[in-house]
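K.L.:
Okay, sequence plus prediction incoming.
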Amino acid sequence: MNAMAALQQYQTVNTQVQAFEASPHRLIQMLMEGGLTRIAQARGAMERGQTELKGELISKSIAIVGGLREALDHRQGGELAANLDGLYEYMTSRLLQANRNNEPALLEEVAALLREVKSGWDAIAQ
C-alpha cells in the first residue's frame, strides 16, 4: 500500500470513528465541513480540467446537501426549516448548473451560502 492510499484509509477510519462518537449537532457540522471540502476539491478539479473527478466531487457535494436537507425537522423547525429547505434546494440546483457549465463562480456561490449557514449552526450552543 502506498503512502497516499494509507493516508486515505486512515482518514476514512478516523472520520467514521468521529461520526460514531459525535452528537447530532456535531454530525451536522461534519456534513457542512465535508460539503465545503468537496466543493473546494471540485473547483480545483474543474480548474485543472479533470472532468470525471469534478463530476464525482460535485455529486458528493449534492449528496451532502441532500443529507442536510433530510436532517431538517419541519415539525419543530417551522419557518426556519422551510427556509433552509428552499436554500438547500437552490444550492443543489446551482451545483448541478456549475457541473453542467463548468462555472467555478457557482461553486463559490454555494460554498459562501454553506459557510453562512455553518456559521449560524456553529453559533448554536450545544
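P.N.:
Yep, it's here. Residues are numbered from 1 along each chain as shown.

K.L.:
Please make it C-alpha for all contacts and neighbour counts, starting now.
P.N.:
Noted.

K.L.:
is it true that residue 72 touches residue 80?
P.N.:
No: because the distance of 9.4 Å does not satisfy CA atoms under 8 Å, residue 72 is recorded as not touching residue 80.

K.L.:
for comparison:
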Amino acid sequence: MRGSLQSYRKVSLDTQLADASPHKITQMLLAGALERVAQSKYAIEHNNTAAKGELIGKAIGIIQGLRNCLVMDDDSEVGTNLSNLYEFMLASLTRANVENNAAILDDVSEVLRTIKEGWDAIPHDMHHITAHAS
C-alpha cells in the first residue's frame, strides 16, 4: 500500500511540475524545504539519526537548488539578500545535523516561512518577473 501511495504522489508531483510556472516551482520548492525541515526536527526529537541525516540532506539539496537559481545582477539587493539567507540556512542545517539541535531548525523554518510568505504575496501579474529573482 505504501508503494502505491508513493507512486501516486510522484505522478501527482510530476503533473504539477509539468504545468507549473517558474514562480509556482519556487513556491513548491520552498514548501518542500519547510516540510523536510519539520520532518528533520521530528527525527531529532525522536532520536532517529538516520532519518534526520537523510531529511536534512534533502532540505540542503532544495535550498542549494534555490540558491543556484538566483540571477545575480550587479545591483540586485534582493538577490544578494536571498543568497545570504540561503547561505545562513545551509550553514544552520549543517550545524543542526552535527549538533543534533532541533532549535536551530526552528530558525531555518522561520527564514523559509518568511521567504515563502513574500513569494506567495507576489501578485499573479508579476510572476513573469520573479522567475529571475528566485
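P.N.:
Thanks, I have it. Keep in mind that what you see is a predicted model, and the values were worked out from it rather than measured.

K.L.:
What TM-score do the two superposed chains give?
P.N.:
Structural agreement between the overlaid chains, expressed as a TM-score with TM-score structural alignment, normalised by the length of the first structure, amounts to 0.94; 124 aligned residues with a CA RMSD of 1.2 Å.

K.L.:
Tell me which of residue 72 and residue 80 of the first structure has more neighbours.
P.N.:
Under the criterion of other CA atoms under 10 Å, the comparison of residue 72 of the first structure against residue 80 puts residue 72 first, with 16 against 13.

K.L.:
does the more buried one count as helix, strand or coil?
P.N.:
In terms of secondary structure, residue 72 of the first structure is coil; the call rests on DSSP: H, G, I helix; E, B strand; the rest coil.

K.L.:
Just the element for the residue nearest the centre of the second structure, please.
P.N.:
Within the second structure, the residue whose C-alpha comes closest to the C-alpha centroid is residue 33; the distance, by CA atoms, centre = their mean, is 2.9 Å. Applying DSSP states H and E as the criterion places residue 33 of the second structure in helix 22-45.

K.L.:
related to what we said a few turns ago, which position in the first structure pairs with the residue nearest to the centre of the second structure?
P.N.:
Here residue 33 of the second structure is matched to residue 35 in the first structure, going by TM-score structural alignment.

K.L.:
The residue nearest to the centre of the second structure contacts residue 65, doesn't it?
P.N.:
No: the pair residue 33 of the second structure / residue 65 is not scored as a contact, 10.6 Å apart, by CA under 8 Å.

K.L.:
buried ones in stretch 89-98 of the first structure?
P.N.:
89, 91-92, 94-96, 98 (16 or more other CA atoms under 10 Å).

K.L.:
any idea how far residue 123 of the second structure is from residue 33 of the second structure?
P.N.:
The gap separating residue 33 of the second structure from residue 123 of the second structure is 22 Å, by CA to CA, to the nearest Å.

K.L.:
In the helix holding residue 33 of the second structure, which residues are buried?
P.N.:
By neighbour count with 16+ other CA under 10 Å, helix 22-45 of the second structure contains the buried residues 22-34, 36-41, 43-44.
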